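**Student:** here is the input, now give the coordinates:
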Amino acid sequence: MAEHGPESEPARSDRERSEQGLLPRHRTIYQRANDRGEIDFERVPAAVLTIPFDLVRHDMLMELRPLKPARIQSIVDELFLPLVRTHQGSPGRS
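**Tutor:** A predicted model of the protein is given here:
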């Protein structure tokens, strides 16, 4: 029964997710963007970083089909990037 305790693999994954606010694969995406200078990973709140994934998941559950490319572009360009820019260190960075 130790595998169902607080330190089981699912429990660790849930804890890591809540501590970081991001799944490891999402964190990797943003770390790469940070390394390229596209975002300031340390300044952008985890809540903002999870928004694109949350919206994609929501749309897929509600529509029961993959998102159209125009919707993905809208999520990124009209919602996510403006929120990221409000948390950037300097106005020139995107």
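**Student:** could you use CA atoms for every contact and neighbour count after this?
**Tutor:** Fine.
**Student:** what's the offset of stretch 68-85 from the middle of its chain?
**Tutor:** 13 Å (Cα atoms, centre = their mean, to the nearest Å).
**Student:** quick one: end-to-end distance for it.
**Tutor:** This stretch, stretch 68-85, spans 25 Å end to end (Cα to Cα, to the nearest Å).
**Student:** buried ones in that stretch?
**Tutor:** Of all the residues in stretch 68-85, those buried under the rule 16 or more other Cα atoms under 10 Å are 75, 80-81, 83-85.
**Student:** before we compare anything, build this one as well:
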Amino acid sequence: MAEDQGGDVNQGKKTRRRGAALERAILQAAAEELAEVGYSNLTMDAVAARAGTSKNVIYRRWPNRAALSVAAYRQMLPTDPKDTPNAGDLRSDALALLNRANDRLSSPAGKILREILSDIQNDPDRVREIHGQLVNVGVAPWLTILARATARGEVGPEALTPRVASVAVDLLRNEYVINGVTKVPASTIIEIVDQIFLPLVRAHR
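**Tutor:** A predicted model of the protein is given here:
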């Protein structure tokens, strides 16, 4: 049985989309809705209409609009390892990654993420759910620079864990959600790297 009862019309015939194709269509529709109306005005009905599917199909994949919105946001993140900084020392790479994350969080797309995080901050279960989605993608370049630092002898292999690798970005995100800044200043970026991230990972050496 086809999953999508909405489908696309192509040359007079309705095309049933399934699996990855259907999910791509839904996430693209969600991203477009978020760009147009923002997270606070996003509705599952509007996403379903734009994607040409049903609301029930969306709910089978994402239980709420926060989960759907974060999934759409994740599609905007760079995943190509070639995009990962490689200056030859961990501090430079960490500063480059954190500045990149700061630019992203202060962008229009980042504003959407900040709205989501602000909306769910009093719901611990949803915070854990959303944090898990963000860590699974955003941690990859941090693990890459830590692996390179391990090969150079800057840190030990014990530092190569998602929890350690996500510390800097988690602290950066907190500046937006808790302190309500529109962009984190460069001095704070340096403090996060020099006073927290580097001492933490270098303890594993």
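**Student:** if we can go back for a sec, how about JSON lines for the buried residues of stretch 68-85 of structure 1, with secondary structure and distance to Phe53 of structure 1 added?
**Tutor:** Formatted as JSON lines, the buried residues of stretch 68-85 of structure 1 follow (DSSP: H, G, I helix; E, B strand; the rest coil; distance: Cα to Cα, whole Å):
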{"residue": "Ile75", "secondary structure": "helix", "distance to Phe53 of structure 1": "9"}
{"residue": "Phe80", "secondary structure": "helix", "distance to Phe53 of structure 1": "10"}
{"residue": "Leu81", "secondary structure": "helix", "distance to Phe53 of structure 1": "13"}
{"residue": "Leu83", "secondary structure": "helix", "distance to Phe53 of structure 1": "14"}
{"residue": "Val84", "secondary structure": "helix", "distance to Phe53 of structure 1": "14"}
{"residue": "Arg85", "secondary structure": "helix", "distance to Phe53 of structure 1": "18"}
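**Student:** in TSV: those residues, plus distance to Pro24 of structure 1.
**Tutor:** Converted to TSV, the buried residues of stretch 68-85 of structure 1 look like this (distance: Cα to Cα, whole Å):
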residue	distance to Pro24 of structure 1
Ile75	21
Phe80	19
Leu81	21
Leu83	21
Val84	19
Arg85	23
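**Student:** now, among those residues, which is nearest to Arg65 of structure 1?
**Tutor:** Nearest to Arg65 of structure 1 among those is Ile75, at 16.4 Å by Cα to Cα.
**Student:** I'd say that closest one and Phe53 touch.
**Tutor:** No: using Cα atoms under 8 Å, Ile75 of structure 1 is not in contact with Phe53; the gap is 9.5 Å.
**Student:** residues near Asp125 of structure 2, how many?
**Tutor:** The number of residues packed near Asp125 of structure 2 is 11, by other Cα atoms under 10 Å.
**Student:** and it, how far from Arg50 of structure 2?
**Tutor:** On the measure of Cα to Cα, Asp125 of structure 2 and Arg50 of structure 2 end up 29 Å apart.
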